[in-house]
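S.K.: sequence plus predicted model, see below.
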Amino acid sequence: MASYKAPLREIGFVLNDVLKVERLSELAVFQDATPDTLSGLIDEAAKLIENQLAPLNAVSDAHGCKLEAGEVTVPPGFTEFYKMYCEAGWNGISQKSEYGGAALPYTLGKVVEELLCSANVAFALYPGLTAGCFEALEASASDEIKQTYLPKLANGEWSGTMCITEPQAGSDVGAAKTKATPQDDGSFLIDGGKIFITSGEHRMAENIVHFVLARLPDSPPGVKGLSTFVVPKFLVNADGSIGARNGVSVQSIEHKMGINGSVTCVMQFDGAKGWIVGKPNQGIQNMFVMMNLARILVGFQGLGQCELATQNAIRYAQERKQGKAFNGKAEIIEHPDVRRMLLQMKAVTEGARVLAYETAIYVDIARHHADPAVREAAQDWVDLNTPLVKAYCTDSAVELGSTAIQVYGGHGFIKEHGVEQIVRDSKILCLYEGTNGIQAMDLVRRKLMMHNGRLPQRFFDAVKADLVNGPESLVAPLKQALESLESTTRWIMETYKSNPDDAAFGCCDYQRAFALTYLGWNWLRMVRAANAGSDAVYARTKQVTAEYFATRMLSQVPALLGNVRVSAAPMMELDAAAF
């Protein structure tokens, strides 16, 4: 069975030594969020999650969710842990105090998210979707709707969903057909079906708040005609108490490859009463408030699974004796090929943590810094990093899950050891909230082009400024990768309008090359921070892992970017029937 121990030292090192999280306490809204306070809270979250949630991972995978007579039963232990989690205040840890939240940094919430997603990523989806629903309503809803729903979402008494996808409308959300008919009392009747609705039905919370994408009768076609609505499972009385059951029901639940403890529903809205959120026909803008933050959330889900895979592979390799390595030792960690795999896992997981945490810190700065120019710069980093975090961390979760199986050998293929579950649980992360191919197109088509290339230029300038100080073994490969990335970025920006297929065909290679270059910068910063500390063994481990990344992974960047520049014309001209 896979086990989990929160990597508190690594988390503290990244937050405090590499990214200087104390800068958040310099923001007026977070004056009490000192590094010591954050560390203490993370320790408390880790104890709860390690002791109470992690042991449920295997049983929740085996048990799954059950649908009987329109009611969903979640895996054993989930309801009890959900209650403990919410009563301890973790559900609203980053939400505003005016709605009952703790008003602590978004960054803290994402660190807790990583812990949850390592311990049991299926469970993490329940509070994760609730946070997304909260954020969407907070950004766009009327004051009346906010006062009705946000306090209950913050404390976890009610949970939330996002209802976007329909059978004919997946990534093409403009094809959605769900109807919203206005009523004399200002409400709307929602009619239609939605699929792939995470947490669409369960009884862990008293009510479920659905954030629904639908179309008004007189709206234009496509994405310009979509609006958003809040549709509760139970109607809410004037005094805030639970009222009658609304016209929304679960028709079936999906039987999936993984995340079996997370219920995925086919939902039917039959004259369900809802209220518009934001202005008519502005639904796609409202939904992307939720979607963009959800993409960061999914990246943290991938990071959590990377950590789970890495620490179990290392533990197994240190204990497992099989044959003899060239140095005569029997533990498989002494075999060069096993050590190669473990270093790859460490290099990816630890480098990706810096990418993910840095993005979260920039979310806090973009929201709360007093200087508009600083907020603008921070938002540029958030916009640029979001597709990188989502795609790289989730692709890596699948890759490292597979690597963990390889380290275990035949035992990894057996369910009782738990590492095969990582691959099954992680694959969906590459698909929902926009597939990783869509993330790559978002990076190339939108993020590179925004503000005349200002976003990637911030990255290039920051890394160049950091190249003046560091070991040559890390600086030289990073400099080469950065030069290749910058020149290819200019090429894409110049040729995209005339040859969009070339950029589209090469966007996934480009996105991976960008992420690897970012991690190369992260490893330079980690080595510098570790060398400034007093633990020589820790610093040596960081140096060796960084050199592995620089020589074995960062070296991939020029080749990936060479692929990007190859014309896609022959591939796109091939008739579809020829396949």
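M.R.: Perfect, thanks for sending it.

S.K.: every contact and neighbour count from this point should use C-alpha atoms.
M.R.: Fine.

S.K.: secondary structure element holding the residue lying closest to residue 555 once chain neighbours are set aside?
M.R.: Leaving out its chain neighbours, the residue that sits closest to residue 555 by C-alpha to C-alpha, 6 or more residues apart in numbering is residue 477, at 6.8 Å. Here residue 477 sits within helix 472-495, counting by DSSP states H and E.

S.K.: can you classify the residue located most distally from the centre of the chain as helix, strand or coil?
M.R.: Farthest-out residue of the chain from its mean C-alpha position, per C-alpha atoms, centre = their mean: residue 328, at 42.7 Å. The three-state label given to residue 328 by DSSP: H, G, I helix; E, B strand; the rest coil is coil.

S.K.: pull the contacting residues for it.
M.R.: Contact analysis of residue 328 by C-alpha atoms under 8 Å, 6 or more residues apart in numbering lists nothing.

S.K.: okay, one more to line up with it:
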Amino acid sequence: MTTYIAPLRDMHFVMNELAGLDALSSLPALEDATPELAGAVLEEAAKFATEVLAPLNKTGDEQGARLTRDGVVAADGFGAAYQQFVEGGWNGLSGDPDYGGQGLPELLHAATVEMWNSANMSFALCPLLTAGATEALRLHGSQELKDRYLPNLIGGEWTGTMNLTESQAGSDLAAVRTKAVPEGDHYRLYGQKIFITWGDHDMTGNVIHLVLARTPDAPEGVRGISLFLVPKFLVNADGSLGQRNDVHCVSLEHKLGIHASPTCVMSFGDQNGAIGYLVGQENKGLAHMFTMMNEARQKVGIQGLAMAERAYQQAREYAKERIQGKPAASKSSTAVAIIQHPDVRRMLLTMKAQVEAMRGFAYVMAANADYAHRHPDAGERNRYQTRVDLLIPVLKGWCTELGQEIASLGVQVHGGMGYIEETGACQYLRDARISTIYEGTTGIQAADLAGRKLAADQGAAMAELIAEMRELALELERSTDTRLFPVGAAVATGMQALEDATGWMLRALAKAVDEALASSFDYLMLTGYVCGGWQMARAALAASRKCAAGEDPAFHEAKIATVRFYADKILPKANSHLEMLRSGASSASDIAIEQF
């Protein structure tokens, strides 16, 4: 198994040239977030990911978390690693300084999230869920709840979870049955939740659950859902831990991957009821939970990138070391490393180009979130938030679909050895497989993009995005670097495909919603490939300027070559999705259920 090495050179390039880290330091409270500080943070994060988290990835996969009479016990080494994680201040990197966080940009946090997930996805899921719970509580909780819980959540002394799913409901939150009965200043909850990531463990003194439930007089459907904070241990007025609450993990799921991340069935109120506290307003729980869900969806999108990067590293190093055969054009009888074979190079470049496109897209999205939260002008905050809202389902859906495709391609590069667990390639595929499912399947993301985000403003936000791409295509056409002309042409073609698909989708939404939703997956993937091309084209322009200035020519020449591969071999997939989209529901709606 190849040791994980953080791709710091490309991370720095994307943060500075595409996401505009230097400009972020002009925002209120981000004055100290200079490229120099970011460089130091990333260097230390890379050391922690490589030296502490990565060595636990395989052993954690083999051992897994386990349920005992005293609760869930994390895999060996995870508890000590988590304490180092907290002591290093990593959990509160972008957290609110009013509650002990460091207040650094979301952009910088996104880069560390990539590292944690590449090094050890099972471990990284724990702080990922805590970050979502923290954000939901920060935005919707009462001052008393924030004062009592946020410092320990942001500091990492306690972890957080998200409790939505129930066995009879699945993704249909309208069918949630967990009930919350009011009692004085709190509620007592009764019910069971499934698929709760890191729902219980022994790494911290407390676990804080955010739980969707219904009050006795709540209306039916999603309008009757409220959000509650339910701690594993009750917290006294002085902040100390009190008695154990009536919430327990009753079983662990046996999963395809992420074995070291406990996926719990949580039972609330088996005895006297689990004490919980209302977060926000009654019957507004789903809206409040979406704060946490969007946070998680962004990070799961980065997870797709992270697993793709790790699979690429594994495949690349294996291809350099594995001696087998000789290229057909070679006149020598000497066997060579398989990286010299044309099809292996095709597979590796397919992995590399898409990883770099995902990184550009994900980091720019993170910077947009920083502007949405911190820009001094309200109009600009709203504009950036609209862009983030539009593209979060694309980030989550497209990046995770590519993450599993690239992990599968990594197995293929290994040949038969890739199917053997000892090489490590299998684990990345097994772990990546969940990312397209949890926090909303790709189909749910596609329906959100087309049915909600696009329909909400009749495509206005998408039109603004396409206009930016059109300007970029013109800039590429005017470049003095002739290597960029094919990239400009590919971006223009992709942009036109997105524009045509958007027009088709808006017409379908107005006349035949089922037709639109049947094509929404293709619309999401098309948007993803074009957004990836948009960022890769910007990368090519930046790399061309660096080459002209004589800065790190080896890296920047490789960047331009990688962008051209994306333009030639990856971006044309957008037109394929356009053709599939235009077919609408096609014959899928013509086949009777009995004929499946």
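M.R.: Looks like it came in fine. All figures in this text were calculated on a predicted structure; none of them were measured in a lab.

S.K.: need the contact list for the residue mapped onto the residue nearest to residue 555 of structure 1 from structure 2.
M.R.: Using TM-score structural alignment, the equivalent of residue 477 of structure 1 in structure 2 is residue 490. Applying C-alpha under 8 Å, 6+ apart to residue 490 of structure 2 gives the contacts 567-568, 571-572.

S.K.: so how do I select the buried members of these in ChimeraX?
M.R.: To isolate in ChimeraX the members of those that are buried, counting by 16 or more other C-alpha atoms under 10 Å, one can use:
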select :567,571,572
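
S.K.: could I get the full set of strands for structure 1?
M.R.: Taking DSSP state E, the strands of structure 1 run over residues 66-68, 71-73, 158-163, 179-182, 188-198, 207-215, 226-232, 234-236, 242-245, 248-253, 264-277.

S.K.: what does the third one contact?
M.R.: It stands for strand 158-163 of structure 1. 126-127, 129-134, 152-153, 194-195, 197-200, 205-213.

S.K.: that strand vs structure 2, average distance?
M.R.: With mean C-alpha distance after the TM-score superposition for structure 1, strand 158-163 of structure 1 departs from structure 2 by a mean of 0.6 Å once superposed.

S.K.: if I take that strand and strand 188-198, what angle do their directions form?
M.R.: Orientation check (axes from the mean of the first three to the mean of the last three C-alpha atoms, to 10 degrees): strand 158-163 of structure 1 against strand 188-198 gives 90 degrees.

S.K.: just want the angle from strand 158-163 of structure 1 to strand 226-232.
M.R.: Orientation check (the same axes, to 10 degrees): strand 158-163 of structure 1 against strand 226-232 gives 150 degrees.

S.K.: same check on the fifth one?
M.R.: Computed by the same axes, to 10 degrees, the angle separating strand 188-198 of structure 1 from strand 226-232 equals 80 degrees.

S.K.: could you tell me where strand 188-198 of structure 1 falls in structure 2?
M.R.: Counting by TM-score structural alignment, strand 188-198 of structure 1 corresponds to 187-197 in structure 2.

S.K.: quick check: that stretch compared with structure 1, mean distance?
M.R.: Mean deviation for stretch 187-197 of structure 2: 0.4 Å (mean C-alpha distance after the TM-score superposition for structure 1).

S.K.: and that stretch, what's buried?
M.R.: Across stretch 187-197 of structure 2, burial judged by 16+ other C-alpha under 10 Å covers 187-197.

S.K.: repeat that for stretch 498-509 of structure 1.
M.R.: For stretch 498-509 of structure 1, by 16+ other C-alpha under 10 Å, it's 501-509.

S.K.: now, which of those residues sits nearest residue 94 of structure 1?
M.R.: residue 508 (32.8 Å; C-alpha to C-alpha).

S.K.: what lines up with that closest one in structure 2?
M.R.: By TM-score structural alignment, residue 508 of structure 1 lines up with residue 521.

S.K.: for the residue nearest to its match when sequence neighbours are not counted, give me its contacts.
M.R.: Leaving aside its sequence neighbours, residue 521 of structure 2 sits nearest to residue 446 (C-alpha to C-alpha, 6+ apart; 5.2 Å). Contact analysis of residue 446 of structure 2 by C-alpha under 8 Å, 6+ apart lists 393-394, 397, 517, 520-521, 523-524.

S.K.: swap the cut-off to 6 Å and go again
M.R.: Contact partners of residue 446 of structure 2, counting by C-alpha atoms under 6 Å, 6 or more residues apart in numbering, are 520-521, 524.

S.K.: tabulate those residues (a markdown table), appending distance to residue 339 of structure 2.
M.R.: Shown next, in a markdown table, are those (distance: C-alpha to C-alpha, whole Å):
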| residue | distance to residue 339 of structure 2 |
| --- | --- |
| 520 | 37 |
| 521 | 34 |
| 524 | 33 |
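
S.K.: out of these, which are inside helices?
M.R.: The helices, defined by DSSP state H, take in 520-521, 524 from the contacts of residue 446 of structure 2.

S.K.: so for stretch 362-377 of structure 1, what gets flagged as buried?
M.R.: For stretch 362-377 of structure 1, by 16+ other C-alpha under 10 Å, it's 362-366, 368-369, 375, 377.

S.K.: TSV for those, including distance to residue 355 of structure 1?
M.R.: Formatted as TSV, the buried residues of stretch 362-377 of structure 1 follow (distance: C-alpha to C-alpha, whole Å):
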residue	distance to residue 355 of structure 1
362	11
363	13
364	15
365	16
366	16
368	20
369	21
375	19
377	16
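
S.K.: from the chain's centroid, how far away is stretch 343-362 of structure 2?
M.R.: Between the mean C-alpha location of stretch 343-362 of structure 2 and the chain-wide mean there is a distance of 17 Å, by C-alpha atoms, centre = their mean, to the nearest Å.

S.K.: what's the average distance of that stretch to structure 1?
M.R.: Counting by mean C-alpha distance after the TM-score superposition for structure 1, stretch 343-362 of structure 2 comes out at 0.4 Å.

S.K.: and the helices in the stretch 451-579 of structure 1?
M.R.: Secondary structure of the stretch 451-579 of structure 1, counting by DSSP state H, counting those that start in this stretch: helices at 454-466, 472-495, 500-531, 536-548, 557-564, 569-573.

S.K.: could you dump those to TSV with distance to residue 93 of structure 1?
M.R.: Formatted as TSV, the helices of the stretch 451-579 of structure 1 follow (distance: least, C-alpha to C-alpha, whole Å):
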stretch	distance to residue 93 of structure 1
helix 454-466	30
helix 472-495	37
helix 500-531	28
helix 536-548	32
helix 557-564	39
helix 569-573	49
